[in-house]
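Trainee: Please work out how this folds:
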Amino acid sequence: MIVYIGNKLQKHGYSPTTIDTLSEKLKSKDLKIIAVSSQKNKILRIFEMLSTIFQYRKTARKILIDTYSTTNFWYAVSCGQLSRMLGLPYVFIFHGGNLPERFEKTSFLIKRIFSNSELNIVPSLYLFNQLSKFKLGTLKVIPNSIDLDQYKFKKREMFKPNLLWVRSFSEVYNPKLAVEVLGKMLKFYPDSRLCMVGAEKDGSLENLRTYCEENNLPVVFKGHLSKSHWIDLSEEYDIFINTSRIDNTPVSVLEAMALGMVIVTTNVGGIPYILKHNKNAILVNSDDALEMAEAIEYLLENQEVTNKIAHKARLEAEKYDWENVKAEWMKLLS
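Mentor: I've put the predicted structure just below:
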């Protein structure tokens, strides 16, 4: 049996996190997964996390702990410390491009909890390189994955100024940049449109709705959609924009690559480790609406180049298929 600790909040309307997807993929007749917590209240959530570890202390083969740089970081620390006290093998799964900043401010005693883990999983070489300097024990790269058979590649005969943005509405993902890009696009392509998909996280969505109304910008807000619904929606759009200020290996970008959209993204964090400028995507500087708009214009004016970029992106996405990543997890948990 494996106990998996993380923020399992999809049923409350939040975007699915790794625990929502990976815990289901790992389940089999030979491997039982106990995944917690889905408690919305933070106090109840940490209580359920800790009590579950204690409850299964005699039968758990391993404790997996999702680790982010936000409040969840302290959940991870608490669960790691309890596992250590109980003599249980525990593994941290690191997420988020701003974890290095978190560890810069973390004390030696807290870092020791991480260095005493059996293993620490990172989803990218970027995070591996960034975290190696903190001596957090053994780091191993197991990339984020997608089920490639869910994503039908659409060969677009003509790429149009139809923009799609898929992420949680949070300042770290800079959703306002997408709207600013649309504003610049409309000056040269009056038929430009933008659809934004994602759950509210920190008030960014409501602020953006107000901004769009005040500036008469044609933006469609779809809120949180299931994976199948946003995949169907992607058929109507040609250009996927990623506007993050901090990032690691965003699954939404991998999915867009697999679906045949051309990617225009900021060149932050782990993005340059999976995407190469002018080869399988266009990379621009963070917080630069003009540069991103000009990149989109270049793609629209050079359709043959754009088709090649989209095709190479699909080939890159195939490396992240679950069937290719599964073996690494099975080896870890066997």
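Trainee: rest of the way, CA atoms for contacts and neighbours
Mentor: Will do.
Trainee: Strands of this structure, start to end?
Mentor: 2-5, 33-36, 62-67, 90-94, 119-122, 139-141, 162-166, 193-197, 219-223, 239-242, 262-266, 282-284 (DSSP state E).
Trainee: Include distance to Leu177 and mean neighbour count when you put the ones you listed into a markdown table, please.
Mentor: A markdown table is the format used below for these (distance: least, Cα to Cα, whole Å; neighbours: other Cα atoms under 10 Å):
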| stretch | distance to Leu177 | mean neighbour count |
| --- | --- | --- |
| strand 2-5 | 33 | 24 |
| strand 33-36 | 35 | 20 |
| strand 62-67 | 27 | 24 |
| strand 90-94 | 27 | 24 |
| strand 119-122 | 28 | 22 |
| strand 139-141 | 31 | 18 |
| strand 162-166 | 11 | 23 |
| strand 193-197 | 12 | 22 |
| strand 219-223 | 13 | 16 |
| strand 239-242 | 9 | 26 |
| strand 262-266 | 10 | 27 |
| strand 282-284 | 12 | 22 |
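Trainee: for those, which one sits closest to Tyr320?
Mentor: Comparison of the strands of the chain against Tyr320 by Cα to Cα identifies strand 139-141 as nearest, at 12.5 Å.
Trainee: Relative to its centre, which residue of the protein is most distant?
Mentor: The outermost residue of the chain, judged by C-alpha distance from the chain's mean C-alpha position using Cα atoms, centre = their mean, is Lys58 at 33.4 Å.
Trainee: Would you do the same for the sequence below? I want to compare the two.
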Amino acid sequence: MKKINLVIGTGINESGGIATVLSVFENEKFFKNQNIKLIRTHTHDHTFWGAKRFIIFLMALIKLLFCTLFYQVGVVHIHLSSRGSFTRKSVIIRMCKWMSLRTVLHLHGSEFVEFYEKESSLNKQKRIRSVFSNCDRVVVLSQSWKRWVDGIVDDPRKVVVIYNTVSRVKLIKDNVEPRSILFLGRLGKRKGVYDLISACEMIKEKVPDFKLILAGDGDIDAFRKIAKEKRVIDNIEFTGWVSGQDKLDLLARAQIYTLPSYNEGFPMGILEAMSVGMPIVGSRVGGIPEAVESGKEGLLVEAGDISGLASALISLLSNPEMSYELGMQAKKKFDENFSPEVIMPKFEELYSCVINKE
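Mentor: Just a heads-up that it's a prediction; the model follows:
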């Protein structure tokens, strides 16, 4: 029988962190090199009142069974976040255990702690612990996440940290727009967008001609209204969701990247910005402090500290030399710690260990 590995997750062309990670795997030829078949379990398409979603999930279960019958499956690599994603993947993990398949659970959800501690009953928490413990390995995105997951699995030795990575891009930042700030992601409270717009009031007092580029979906009209109320609408550009060349153009154009989130895993946007030499202004949550050391690759503030966020952004907007130096340090750290050349071999080693039961 032909040997294959399976990856279970959303479609590569969907939006969101898991889709972005899977697209990197494909771009870096990890799927090809590891003889991987991708089984899609989910779509954001609500066509026919969600019936399409149900059909895609049902087909995923059938494909999993088919692959088990007609191939020699080495590893089933399951990408999981919270809520609906957990519900779907828990069914798949139980199927894998029933069929004696070796499994890697890859945790992405930045809100998983909240899902576990505040939204789940005691019985559901027990089920979550069982699902995690039934896997051969659990991949988390940062040391801070490992400390938490260690407390819900039967054997903390199975929990491993492998950082996210992004594919390298050929980008020449020779036409950077001075005093420009870029945000990439869904516009909402969790990502700190309310705080960011509030900080713009203070920034405008010190740097009147700054520009904030909010590139993402969400309730754009609501944020436009807030920006008008705070009289900073002329300083903010709403682009909507961007990808591909449009995103690269923004990364080439902007001076600073910001992500003042309230919770995160290991943000792909920060890695993309670091890879092209942009300084980061972010919050001390999730894996961000492991990517960015404040004062070295960027500046970090506490989540919700609007004054601190404004001050950090003003510092870099007003000091292009410092901004450039932090950006170069960010690129160096990406190259040495988070590049595909560093990260992808860790997944190859992980697969080998799971297959050989090490």
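Trainee: quick one: TM-score?
Mentor: Once the chains are laid over each other, their TM-score by TM-score structural alignment, normalised by the length of structure 1 reads 0.89; 328 aligned residues with a Cα RMSD of 2.4 Å.
Trainee: Which residues are in contact with the residue lying closest to Phe128 of structure 1 once chain neighbours are set aside?
Mentor: Leaving out its chain neighbours, the residue that sits closest to Phe128 of structure 1 by Cα to Cα, 6 or more residues apart in numbering is Val122, at 6.1 Å. Contact analysis of Val122 of structure 1 by Cα atoms under 8 Å, 6 or more residues apart in numbering lists Ile93, Phe94, His95, Phe128, Leu139, Lys140, Val141, Ile142, Pro143.
Trainee: Aligned to Val122 of structure 1, what sits in structure 2?
Mentor: Residue correspondence to structure 2 (TM-score structural alignment): Val122 of structure 1 is matched to Val140.
Trainee: Was I right to think Ser167 of structure 2 contacts Asn27?
Mentor: Yes. With contacts defined as Cα atoms under 8 Å, Ser167 of structure 2 counts as touching Asn27 at a distance of 7.1 Å.
Trainee: Show me which of these two is the more surrounded one.
Mentor: Using other Cα atoms under 10 Å, the more surrounded residue of Ser167 of structure 2 and Asn27 is Ser167, with 18 against 14.
Trainee: What's that one aligned with over in structure 1?
Mentor: Checking TM-score structural alignment: Ser167 of structure 2 goes with Asp147.
Trainee: separation between the residue nearest the centre of structure 1 and Gly96 of structure 1?
Mentor: Note on structure 1: the residue nearest the mean C-alpha position is Pro250, at 3.4 Å, using Cα atoms, centre = their mean. Pro250 of structure 1 sits 9 Å away from Gly96 of structure 1, going by Cα to Cα, to the nearest Å.
Trainee: quick one: the alignment partner in structure 1 of Leu187 of structure 2 from Leu205 of structure 1, how far?
Mentor: Using TM-score structural alignment to pair residues, one finds that Leu187 of structure 2 aligns to Phe169 in structure 1. Here Phe169 of structure 1 is placed at a distance of 6 Å from Leu205 of structure 1 (Cα to Cα).
Trainee: And Ser192 of structure 1, by the same measure?
Mentor: Relative to Leu205 of structure 1, Ser192 of structure 1 is positioned 21 Å away (criterion: Cα to Cα).
Trainee: Between the two, point out the one with more neighbours.
Mentor: Summary of the neighbour comparison: Ser192 of structure 1 and Leu205, criterion other Cα under 10 Å, with Leu205 having more neighbours (22 against 18).
Trainee: Please pull up the equivalent of the more buried one in structure 2.
Mentor: Matched across to structure 2, Leu205 of structure 1 falls on Ile220, judged by TM-score structural alignment.
Trainee: Isn't its match up against Phe238?
Mentor: Yes. Under the contact definition of Cα under 8 Å, Ile220 of structure 2 touches Phe238, with a separation of 7.5 Å.
Trainee: what ranges do the helices span in the stretch 251-358 of structure 2?
Mentor: Residue ranges of the helices in the stretch 251-358 of structure 2, as given by DSSP state H, counting those that start in this stretch, are 268-275, 288-291, 306-318, 320-333, 340-355.
Trainee: wait, which of the ones you listed is closest to Arg53 of structure 2?
Mentor: helix 268-275 (25.7 Å).
Trainee: so where in structure 1 does the closest one end up aligned?
Mentor: Alignment of helix 268-275 of structure 2 against structure 1: residues 251-258, by TM-score structural alignment.
Trainee: Check the offset of that stretch from the chain's centre.
Mentor: Between the mean C-alpha point of stretch 251-258 of structure 1 and the mean C-alpha point of its chain there is a distance of 10 Å (Cα atoms, centre = their mean, to the nearest Å).
Trainee: just stretch 294-311 of structure 2 next, same as before
Mentor: Distance of stretch 294-311 of structure 2 from the chain centroid (Cα atoms, centre = their mean) equals 20 Å.
Trainee: Which part of structure 1 matches it?
Mentor: Mapped onto structure 1 with TM-score structural alignment as the criterion, stretch 294-311 of structure 2 occupies residues 277-294.
Trainee: And the matching stretch, what's buried?
Mentor: When neighbours are counted by 16 or more other Cα atoms under 10 Å, the buried residues of stretch 277-294 of structure 1 are found to be 279-284, 286-287, 289-293.
Trainee: Check stretch 154-170 of structure 2 too.
Mentor: Of all the residues in stretch 154-170 of structure 2, those buried under the rule 16+ other Cα under 10 Å are Pro156, Lys158, Val159, Val160, Val161, Ile162, Tyr163, Asn164, Thr165, Val166, Ser167, Arg168.
Trainee: Output these in CSV, with distance to Leu80 of structure 2 appended to each entry.
Mentor: Rendered in CSV, the data for the buried residues of stretch 154-170 of structure 2 read as follows (distance: Cα to Cα, whole Å):
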residue, distance to Leu80 of structure 2
Pro156, 18
Lys158, 16
Val159, 14
Val160, 15
Val161, 15
Ile162, 15
Tyr163, 15
Asn164, 14
Thr165, 17
Val166, 19
Ser167, 21
Arg168, 25
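Trainee: Out of those, flag the one nearest to Phe183 of structure 2.
Mentor: Lowest distance from Phe183 of structure 2 to the buried residues of stretch 154-170 of structure 2 (Cα to Cα) belongs to Val166, with 17.0 Å.
Trainee: for the counterpart of Ser82 of structure 2 in structure 1, what are its contacts?
Mentor: Here Ser82 of structure 2 is matched to Ser69 in structure 1, going by TM-score structural alignment. Each residue near Ser69 of structure 1 by Cα under 8 Å, 6+ apart is listed here: His95, Gly96, Asn98, Leu99, Arg102.
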